[in-house]
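Visitor: pasting the structure only:
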């Protein structure tokens, strides 16, 4: 089967690799254009571009698909199907209709729950014990197309990095199963639909007035990136892993030498932290070079 692949991050790389390993012909890979990154602000290609080039697959990264000339180039590929996984651009009708079997999306949620840009983070923040992947026939709406196949994944206790890796593998298997034995589409119910809005930078800042349950979810939702964080003496400290702890007190106060911190309800004990420009470390390693005394109020 001739496939156009459309994706950008590491999640999509896993799916691209699975298609190639299964013997499908990926004629072109579409992805987001390289963007400035790092201290030098040099342009960095997406993970999909790097992987596609290593596989010898032609890469295209238009900034829009609404241009008629770009749509004609896409249609000229004559693909059987387009597989989309976290691509990052809206597909207009001429693109959706060009492949013989249309455009199939690998979406990291159990639709109709968590339509939108950040389904994994939103599922963790909401305390969902189970999420999954949905193979979906794309339409003009935002993740509103008919469903082709769904698979579940328990995520209780997992962070976004762990869940993303597992969902990518789960989605790859589901996609290959559907391509080998297509099942008829089932319309999405509107009942239970939720929207997974893009993560705003301000959401990663920890508010110690919130409950320990909410803060622990926040830590997992933003690990490994962008990292939930708090401030000490004007320096930002990322909290990459944490657990619930006994104790309590005024929210934000350091309770003991293990850097246990009082929340609005309960307490949080950090397990992995990171200073700006440093590697992740344990709280004990942090405190050896960056003392935070008992009773300190954290912001």
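Guide: Cool, the structure landed. Because the structure is a prediction, the values reported are computed rather than measured.
Visitor: contacts, neighbours, all on C-alpha from now
Guide: Noted.
Visitor: Regarding stretch 251-267, how distant is the last residue from the first?
Guide: One end of stretch 251-267 sits 9 Å from the other (Cα to Cα, to the nearest Å).
Visitor: Which positions in it come out as buried?
Guide: 251-255, 258-267 (16 or more other Cα atoms under 10 Å).
Visitor: count of neighbours near residue 233?
Guide: For residue 233, the neighbour count with other Cα atoms under 10 Å is 9.
Visitor: and the longest helix that the chain contains, how far from the chain's centre?
Guide: The helix spanning the most residues in the chain, taking DSSP state H as the definition, is helix 160-180. Relative to its parent chain, helix 160-180 has a centroid offset of 13 Å by Cα atoms, centre = their mean, to the nearest Å.
Visitor: Show me what it is packed against.
Guide: Packing partners of helix 160-180 (3 or more Cα pairs under 8 Å, 6 or more residues apart in numbering; DSSP states H and E): helix 10-21, strand 103-107, helix 119-125, strand 130-137, strand 147-154.
Visitor: which residues touch that helix?
Guide: By Cα atoms under 8 Å, 6 or more residues apart in numbering, the surrounding residues in contact with helix 160-180 are 11-12, 14-15, 18-19, 22, 106-108, 120-121, 124, 132-135, 148-151, 153, 155, 220-224.
Visitor: before we move on, back to that, same list, the helices and strands packed on helix 160-180, but as CSV with distance to residue 57 and mean neighbour count please.
Guide: Compiled in CSV, the helices and strands packed on helix 160-180 are given as follows (distance: least, Cα to Cα, whole Å; neighbours: other Cα atoms under 10 Å):
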stretch, distance to residue 57, mean neighbour count
helix 10-21, 10, 20
strand 103-107, 19, 25
helix 119-125, 29, 24
strand 130-137, 24, 24
strand 147-154, 27, 19
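Visitor: Quick check: which of the ones you listed is nearest to residue 64?
Guide: Taking Cα to Cα, strand 103-107 is the member of the helices and strands packed on helix 160-180 nearest to residue 64, at 16.8 Å.
Visitor: next one: the helix or strand that that closest one is followed by to chain centre, how far?
Guide: Moving toward the C-terminus from strand 103-107, the next helix or strand (DSSP states H and E) is strand 115-116. Distance of strand 115-116 from the chain centroid (Cα atoms, centre = their mean) equals 12 Å.
Visitor: And stretch 92-100, by the same measure?
Guide: Using Cα atoms, centre = their mean, the offset of stretch 92-100 from its chain centre is 26 Å.
Visitor: Quick check: end-to-end length of it?
Guide: Terminal-residue distance, stretch 92-100 (Cα to Cα): 16 Å.
Visitor: Any buried residues in it, and which?
Guide: 92, 95, 96, 97, 98, 99.
Visitor: try it against this one:
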């Protein structure tokens, strides 16, 4: 017997889970998503969220409240009489009355290995911190921020030059698989949960908060360790994007750095003497405070993302060039 589900999600990351729940035969009575936002070059066009577009493609009713401060919105949600709410990157805090409304509560697909990286940017912060692995978890939501007990976990390694965009795409597929499994177990009465305190004791993963990325963090600090520089570049890609300045035609130009990898001291060039931010070769290997990074993908202002080799074909940057940044 299929479950009655309310789905709550907004970005592209949430779409595979919505599609998988429908494909699994569950009855999605409503899709809650953030209201359409202004987009386009002049910000004049209202653009529906990816979750709304998917809901419309599937013929599902869409609701887009600004928040749940109005009691009428809470009553409308409760009136759906759902068995469970599935929440994946929705973007709004849910009051306790909403958490309690579905028969089995609210299940959240969260992109980290809790209790590490609770909060708004778990995927980005895991890469920035240089974590070797991360994962998807299905947890039961409660009043605290990502503090609820965990039912299912799928762990995955993080590659040395993997970006947040790469990892989000992979985790979104894991989210779909894991949530379908969770609802199947919920139907069968076999879904069990483990408190995060027990997970911490068992794994040694201490709670960490994944704060939202601030634009003030985006200039690259070349004086940092190479792994930290590469982690920030990859963790902030594709958005908001870490950046530095490069001298094109003699004038410094801001360039987004979208993929990089830390390289060893014996990878070529003199890693001890150049000032941080100095290119060590003509392939965009850049000295850091300790070690160096090789830039792999970049984007000039108004241009498209390109591989470093493609950018250098039209605008060579010689060894000894000093890049700007934070």
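Guide: That came through fine. This one's a predicted model, so the numbers in the text were calculated from it and none came from an experiment.
Visitor: Give me the subset of the buried residues of stretch 251-267 of the first structure lying in strands.
Guide: Using DSSP state E, the subset of these located in strands is 261, 262, 267.
Visitor: and those as CSV, adding distance to residue 48 of the first structure?
Guide: Output for these, formatted as CSV (distance: Cα to Cα, whole Å):
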residue, distance to residue 48 of the first structure
261, 40
262, 42
267, 40
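Visitor: Contact partners for the aligned residue in the second structure for residue 216 of the first structure?
Guide: Taking TM-score structural alignment, residue 216 of the first structure has residue 230 as its aligned residue in the second structure. Residue 230 of the second structure makes contacts with 128, 161, 259, 260, 261, 262, 293, as judged by Cα under 8 Å, 6+ apart.
Visitor: Map residue 219 of the second structure across to the first structure for me.
Guide: Checking TM-score structural alignment: residue 219 of the second structure goes with residue 205.
Visitor: and residue 88 of the second structure, what pairs with it in the first structure?
Guide: Mapped onto the first structure by TM-score structural alignment, residue 88 of the second structure lines up with residue 85.
Visitor: Please tell me I have it right and that match contacts residue 107.
Guide: Yes - between residue 85 of the first structure and residue 107 there is a contact under Cα atoms under 8 Å: 6.7 Å.
Visitor: wait, doesn't the match of residue 219 of the second structure sit right on residue 228?
Guide: Yes - look at residue 205 of the first structure against residue 228 with Cα under 8 Å: they come within range, at 5.7 Å.
Visitor: Between these two, tell me which one has more neighbours.
Guide: residue 228 (28 against 20).
Visitor: any idea how far the corresponding residue of the second structure for the more buried one is from residue 164 of the second structure?
Guide: Residue pairing (TM-score structural alignment): residue 228 of the first structure is matched to residue 242 of the second structure. Distance of residue 242 of the second structure to residue 164 of the second structure, computed by Cα to Cα: 12 Å.
Visitor: tell me, how many neighbours does residue 63 of the first structure end up with?
Guide: Count around residue 63 of the first structure with other Cα under 10 Å applied: 11.
Visitor: Enumerate every residue touching the residue mapped onto it from the second structure.
Guide: Aligning on TM-score structural alignment places residue 63 of the first structure opposite residue 66 in the second structure. Counting by Cα under 8 Å, 6+ apart, residue 66 of the second structure makes contact with 34, 35.
Visitor: looking at this, residue 66 of the second structure is in a strand?
Guide: No - under DSSP: H, G, I helix; E, B strand; the rest coil, residue 66 of the second structure sits outside any strand and is assigned coil.
Visitor: mind checking how far it is from residue 56 of the second structure?
Guide: Counting by Cα to Cα - residue 66 of the second structure and residue 56 of the second structure are separated by 19 Å.
Visitor: ok, now which ones touch the closest residue to residue 204 of the first structure other than its chain neighbours?
Guide: With sequence-adjacent residues excluded and distances taken as Cα to Cα, 6 or more residues apart in numbering, residue 204 of the first structure is closest to residue 228, at 4.5 Å. Residue 228 of the first structure makes contacts with 204, 205, 206, 218, 219, 222, 238, 239, 240, as judged by Cα under 8 Å, 6+ apart.
Visitor: The last one: which element?
Guide: So that's residue 240 of the first structure. Assigned by DSSP H and E, residue 240 of the first structure falls in strand 235-245.
Visitor: Counterpart of residue 14 of the first structure over in the second structure?
Guide: In the second structure, residue 14 of the first structure lands on residue 16 (TM-score structural alignment).
Visitor: didn't residue 274 of the first structure look like it was pressed against residue 235?
Guide: No - Residue 274 of the first structure is beyond contact range of residue 235, at 10.9 Å (criterion: Cα under 8 Å).
Visitor: When the two are compared, which one has more neighbours?
Guide: Comparing residue 274 of the first structure with residue 235 by other Cα under 10 Å, the one with more neighbours is residue 274, at 19 against 10.
Visitor: residue contacts, that one?
Guide: 237, 238, 239, 240, 280, 281, 286.
Visitor: how does it look with 6 Å?
Guide: Counting by Cα atoms under 6 Å, 6 or more residues apart in numbering, residue 274 of the first structure makes contact with 237, 238, 280.
Visitor: what's the counterpart of the second one in the second structure?
Guide: Alignment note (TM-score structural alignment): residue 238 of the first structure maps to residue 256 of the second structure.
Visitor: what does the last one give?
Guide: Counting by TM-score structural alignment, residue 280 of the first structure corresponds to residue 305 in the second structure.
Visitor: What about that match, how many residues nearby?
Guide: Neighbour tally, residue 305 of the second structure, other Cα under 10 Å: 17.
Visitor: How much space separates it from residue 257 of the second structure?
Guide: 9 Å.
Visitor: What is the burial count for residue 74 of the first structure?
Guide: 20.
Visitor: a strand runs through it, doesn't it?
Guide: No - assignment of residue 74 of the first structure by three-state DSSP gives helix, placing it outside any strand.
Visitor: Excluding chain neighbours, what is closest to the residue mapped onto it from the second structure?
Guide: Under the alignment (TM-score structural alignment), residue 74 of the first structure pairs with residue 77 of the second structure. The shortest distance from residue 77 of the second structure to any non-neighbouring residue, by Cα to Cα, 6+ apart, is to residue 98 (7.2 Å).
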